[in-house]
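>>> Structure for this input, please:
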Amino acid sequence: MTADNNPKIFIGRAEPEARQFDAWSHQPLLVSMEQGGIDAWPSSCRNGTCRTCFSKLERGQVRYEIEWPGLSADEKEQGYVLPCVAYPCSDLVLQHEGF
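Here you go, the predicted model:
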């Protein structure tokens, strides 16, 4: 999936608290969550390497603008994402593994 010149807005939900946020297609999920008032989501490097924000994508689709974020092929196949570098392509539900 590729970026669109016209940003789209999707509905995101952060679990386990079911907090809803606007997920913009032109910015990483973590930025959208913070703009939506979800500031407790763990993060550190914001470049896809430290894995602090490692999360399970329970529903929806994302894309990456970097060639290979800090996820193994198995993790990607199982639906894990790094919100600091993941861009939404649909409505989605995200679960942080540490919560």
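
>>> from here on, contacts and neighbour counts on C-alpha atoms
Fine.

>>> what are the ranges of the strands in the protein?
9-15, 19-24, 55-59, 62-64, 80-81, 86-88, 92-96 (DSSP state E).

>>> can you list contacts of the third one?
Contacts made with strand 55-59 from outside it, assessed by Cα atoms under 8 Å, 6 or more residues apart in numbering, are listed as Gly79, Tyr80, Val81, Leu82, Pro83, Asp91, Leu92, Val93, Leu94, Gln95, His96, Glu97.

>>> quick one: buried residues of it?
Buried residues in strand 55-59, defined by neighbour count with 16 or more other Cα atoms under 10 Å: Ser55, Lys56, Leu57, Glu58.

>>> one more to put side by side:
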Amino acid sequence: MSLHTIVLHPSGLRFAADDRTPLLLAAESAGIDLLSSCRNGTCRTCICRLRSGTATHLIAWPGLSFDEKREGYILPCVAVAQGDLEIEAPLARRIAFD
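You can find the predicted model right below:
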């Protein structure tokens, strides 16, 4: 299992993810908040667009249309990195711990 570097745009936040952990969970483990709700690939709250790299979904048909998949959209709650990624996630932010 290798680690991949994930870069979020426009914030420039970075985190590491392996090829088995959903991107949403890897981001949270690194102290980064991405929008989410259902966490099972249906609600689309976490939808992001890949700028570069390849990710695969852990479920057969996530809540994305054929056109969205073709245009590079992913659902980080059920997507895993296959290598380094750059992702458009405009509302990503560092989690503030009190």
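
>>> Go through the strands of the first structure and name the closest to Met33 of the first structure.
Nearest to Met33 of the first structure, of all those, is strand 19-24, at 6.0 Å by Cα to Cα.

>>> in that closest one, what counts as buried?
Within strand 19-24 of the first structure, the residues that qualify as buried are Gln20, Phe21, Asp22, Ala23, Trp24, counting by 16+ other Cα under 10 Å.

>>> again with stretch 78-91 of the first structure
Within stretch 78-91 of the first structure, the residues scored as buried using 16+ other Cα under 10 Å are 79-91.

>>> List the residues that contact the corresponding residue of the second structure for Ser44 of the first structure.
Following TM-score structural alignment, the counterpart assigned to Ser44 of the first structure within the second structure is Ser37. By Cα under 8 Å, 6+ apart, the contact list for Ser37 of the second structure reads Cys43, Thr45, Cys46.

>>> do you know how far the first one is from Val78 of the second structure?
Taking Cα to Cα, to the nearest Å as the criterion, Cys43 of the second structure is separated from Val78 of the second structure by 11 Å.

>>> Could you do the last one as well?
The spacing between Cys46 of the second structure and Val78 of the second structure, counted by Cα to Cα, is 10 Å.

>>> And Val7 of the second structure, by the same measure?
According to Cα to Cα, Val7 of the second structure stands 18 Å off from Val78 of the second structure.
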